[in-house]
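Q: attaching a predicted model along with its sequence, questions to come.
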Amino acid sequence: MNLDRASAIALAQAVCESVGGRDDVDVGLFPPAVYLRDIVEVAQSSPVQVGAQNCCDQTSGAHTGEISVSMVQDVGSGLVLLGHSERRHVYGESDELINRKVHTALAQGLDVMLCLGETQEQREAGETETVCGSQLQAGLAGVEAEDLQRVHLAYEPVWAIGTGLTASPEQAQDAHAYVRGVLAGIATDDLAARTRILYGGSVKGENAADLLARPDIDGALVGGASLTPEAFLPIIPDSPEATGN
């Protein structure tokens, strides 16, 4: 719950202007639901994608406060973020609920960005791989092979979100490589190799290049640094803001 409507629109305009017509980088914005249509309209002539931060596991009916997949689609969005750490750890969303949301989104035509990651306590207990593997397997349980092609993944260590802490490039690479291996077991080596796995956890202009240079880190899921153009644009590879041009 950040930014007002005017600030969200201004941010989207700056991002779309910076990206221009580039086809060598994919950029997505996930605004609050009440601004989703506004940002879709800003980005409609741009390659920038716009996604929802969440959706309901039910298709319609009396679910006060929820947003259905069809509502997300009706305002022009084709992508949804599911399983974010705040949904899991603040609002208590279970692996089972997240899996139902994944099925509903995919069945109705939305692409999915599925998030997973461990807490500080779990990392200190040596459970990073166990937790990430379990969340991935549960989140994708029952998903058909052809639908897995519309799933992107984001590894976001909970202890590095909004704390100023960042997983080292080596830690992040190890986690991403493990997740890719688990995905290969669920699907195929080929699909796992083609699936984008983003890193999320205090990504900023100063550390993005080192993280993105790792072979299994395919992009960044940016949090706090995505709230202003000055902080967000330098993260985009080869942007004028990143290169200083």
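A: Received, thanks.
Q: for the rest of this, base every contact and every neighbour count on C-alpha atoms.
A: OK.
Q: quick check: what element follows the helix or strand where residue 171 lies along the chain?
A: Per DSSP states H and E, residue 171 falls inside helix 169-186. Of the helices and strands lying after helix 169-186 in sequence (DSSP H and E), the nearest is helix 189-194.
Q: can you give me the buried ones in that next one?
A: Applying a neighbour-count criterion of 16 or more other C-alpha atoms under 10 Å, one finds 191-192 buried in helix 189-194.
Q: do stretch 22-41 as well
A: Buried, per 16+ other C-alpha under 10 Å, within stretch 22-41: 27-33, 35-40.
Q: closest to residue 104 among these?
A: Using C-alpha to C-alpha, residue 33 is the member of these that lies nearest residue 104, at 17.9 Å.
Q: contacts only, for the closest one.
A: Residues near residue 33 by C-alpha atoms under 8 Å, 6 or more residues apart in numbering: 52-53.
Q: that one and residue 55: what is the separation?
A: 10 Å (C-alpha to C-alpha, to the nearest Å).
Q: same question for residue 156.
A: Applying C-alpha to C-alpha, the value for residue 156 to residue 55 is 19 Å.
Q: the two: who's more crowded?
A: Under the criterion of other C-alpha atoms under 10 Å, the comparison of residue 156 against residue 55 puts residue 156 first, with 28 against 23.
Q: residues contacting the more buried one?
A: With C-alpha under 8 Å, 6+ apart, residue 156 has these contacts: 85, 115-118, 199-201.
Q: second structure follows, compare the two:
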Amino acid sequence: MMRIPIIAGNWKMHKTVTEAVDFVNQVKDQLPPADQLQTALAAPTLCLVPMVQAAAGSPLKLMAENCYCKDAGAYTGETSPYALYQAGIHHVLLGHSERRKYFHEDDDLINQKVGAALRNGLCPIVCCDDTMARRIAADDQIHWAVNRILADLKGLSTEDICKVTVAYEPSWAIGSGQSADPNQAEEGCYLIRQTISDMYGEDVANNVRVLYGGSVTPENTGAMMAQADIDGVLVGTDSLDSRTFLEIVNH
């Protein structure tokens, strides 16, 4: 099966509802057909429903930046995966390095969130990272990323793993302006795919999309997406401006 590339923006804690809807209106008619390239935006929860309404009929998909591992309950401040799906959100970003660093999310919790998302019809984009320090000290950052994938995807069925996208984001590249070069990025994505192949078989691994994220720009998108095992990019800062985002999408 051919893997359809995906370019996803991650806004983090940026934009008001009005700004988010304005952005959607600026880009929604200038995106490639979804059967050629899928385009998505991960936005703050408050913005998602108005964005879904603004994007209706366009190729643009909206993603949550996080969800909890329970459908409902006494979990003040958390977002229900069930409620997200009912609101028209079909994708969710899980395990981003900022969630791991600032909110102390571990692989066990992320694994539970992945299961909850899939159970509710959401397609997770699961992030794994490494550190520059590990690369310099021992050149073992890829092994660490692979171990994380084993933990985050533990227990998923073959049917479920085919609904998951994995994003490889070296932590030293996120927001730093210093991107991995295309060969480094390809190495990480290739080894992630090989890990999935070891878990589920080569045919399944060849159907799972693997993205690169970390200081993605209009200038490096084409080189990244030309690599055999990179099926798209997860864009941070450069997804906040509609013109720059469109440059990346239409690279």
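A: It's in. Predicted, not measured: the structure shown is a model, and the values here were computed from it.
Q: let me know the closest of the contacts of residue 156 of structure 1 to residue 165 of structure 1.
A: Of the contacts of residue 156 of structure 1, the one sitting nearest to residue 165 of structure 1 (C-alpha to C-alpha) turns out to be residue 201, at 7.6 Å.
Q: using the three-state scheme, assign the closest one.
A: Following DSSP: H, G, I helix; E, B strand; the rest coil, the label given to residue 201 of structure 1 is coil.
Q: ditto for residue 110 of structure 2
A: Classification of residue 110 of structure 2 using three-state DSSP returns helix.
Q: turn the buried residues of stretch 22-41 of structure 1 into TSV, columns for secondary structure.
A: Shown next, in TSV, are the buried residues of stretch 22-41 of structure 1 (three-state DSSP):
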residue	secondary structure
27	coil
28	strand
29	strand
30	coil
31	coil
32	coil
33	helix
35	helix
36	helix
37	helix
38	helix
39	helix
40	helix
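Q: switch these over to JSON lines; also include distance to residue 150 of structure 1.
A: Output for the buried residues of stretch 22-41 of structure 1, formatted as JSON lines (distance: C-alpha to C-alpha, whole Å):
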{"residue": "27", "distance to residue 150 of structure 1": "16"}
{"residue": "28", "distance to residue 150 of structure 1": "15"}
{"residue": "29", "distance to residue 150 of structure 1": "17"}
{"residue": "30", "distance to residue 150 of structure 1": "17"}
{"residue": "31", "distance to residue 150 of structure 1": "20"}
{"residue": "32", "distance to residue 150 of structure 1": "22"}
{"residue": "33", "distance to residue 150 of structure 1": "22"}
{"residue": "35", "distance to residue 150 of structure 1": "24"}
{"residue": "36", "distance to residue 150 of structure 1": "21"}
{"residue": "37", "distance to residue 150 of structure 1": "22"}
{"residue": "38", "distance to residue 150 of structure 1": "25"}
{"residue": "39", "distance to residue 150 of structure 1": "22"}
{"residue": "40", "distance to residue 150 of structure 1": "20"}
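Q: which parts of structure 1 are strands?
A: 28-29, 49-50, 79-82, 111-116, 151-155, 197-199, 219-220 (DSSP state E).
Q: the first one vs structure 2, average offset?
A: In the superposition against structure 2, strand 28-29 of structure 1 averages 0.8 Å from its aligned positions (mean C-alpha distance after the TM-score superposition for structure 1).
Q: can you list the residues that contact that strand?
A: By C-alpha under 8 Å, 6+ apart, strand 28-29 of structure 1 touches 12, 48-51.
Q: show me the helices in structure 2, by range?
A: Remark: helices assigned in structure 2 by DSSP state H are 17-27, 45-55, 81-86, 97-102, 107-119, 132-138, 141-152, 158-161, 182-200, 202-205, 218-225, 242-249.
Q: what's the closest of those to residue 174 of structure 2?
A: helix 97-102 (8.7 Å).
Q: against structure 1, where does the closest one fall?
A: The alignment of helix 97-102 of structure 2 onto structure 1 (TM-score structural alignment) spans residues 85-90.
Q: check stretch 161-177 of structure 2 too.
A: By TM-score structural alignment, stretch 161-177 of structure 2 lines up with residues 148-164 in structure 1.
Q: can you pull the buried residues of that stretch?
A: Neighbour-count burial for stretch 148-164 of structure 1 flags 148-149, 151-161 (criterion: 16+ other C-alpha under 10 Å).
Q: could the residues you listed go into CSV alongside distance to residue 213 of structure 1?
A: Output for those, formatted as CSV (distance: C-alpha to C-alpha, whole Å):
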residue, distance to residue 213 of structure 1
148, 25
149, 24
151, 22
152, 19
153, 18
154, 16
155, 16
156, 17
157, 19
158, 22
159, 22
160, 19
161, 21
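Q: mind picking the two most distant members of those?
A: 149 and 159 (29.1 Å).
Q: before we move on, the earlier item: which member of the contacts of residue 156 of structure 1 is positioned nearest residue 76 of structure 1?
A: residue 115 (22.4 Å).
Q: about what we covered before: mean per-residue distance, the helix holding residue 171 of structure 1 to structure 2?
A: Mean deviation for helix 169-186 of structure 1: 0.6 Å (mean C-alpha distance after the TM-score superposition for structure 1).
Q: mind giving me the packing neighbours of that helix?
A: helix 128-139, helix 189-194, strand 197-199, helix 205-212 (3 or more C-alpha pairs under 8 Å, 6 or more residues apart in numbering; DSSP states H and E).
Q: okay, these, which one's buried deepest?
A: strand 197-199 (a mean of 27; mean count of other C-alpha atoms under 10 Å).
Q: ok, back up a step: export the helices of structure 2 to JSON lines and tack on distance to residue 35 of structure 2?
A: As requested, these are exported to JSON lines (distance: least, C-alpha to C-alpha, whole Å):
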{"stretch": "helix 17-27", "distance to residue 35 of structure 2": "17"}
{"stretch": "helix 45-55", "distance to residue 35 of structure 2": "17"}
{"stretch": "helix 81-86", "distance to residue 35 of structure 2": "22"}
{"stretch": "helix 97-102", "distance to residue 35 of structure 2": "30"}
{"stretch": "helix 107-119", "distance to residue 35 of structure 2": "22"}
{"stretch": "helix 132-138", "distance to residue 35 of structure 2": "36"}
{"stretch": "helix 141-152", "distance to residue 35 of structure 2": "28"}
{"stretch": "helix 158-161", "distance to residue 35 of structure 2": "21"}
{"stretch": "helix 182-200", "distance to residue 35 of structure 2": "23"}
{"stretch": "helix 202-205", "distance to residue 35 of structure 2": "20"}
{"stretch": "helix 218-225", "distance to residue 35 of structure 2": "16"}
{"stretch": "helix 242-249", "distance to residue 35 of structure 2": "14"}
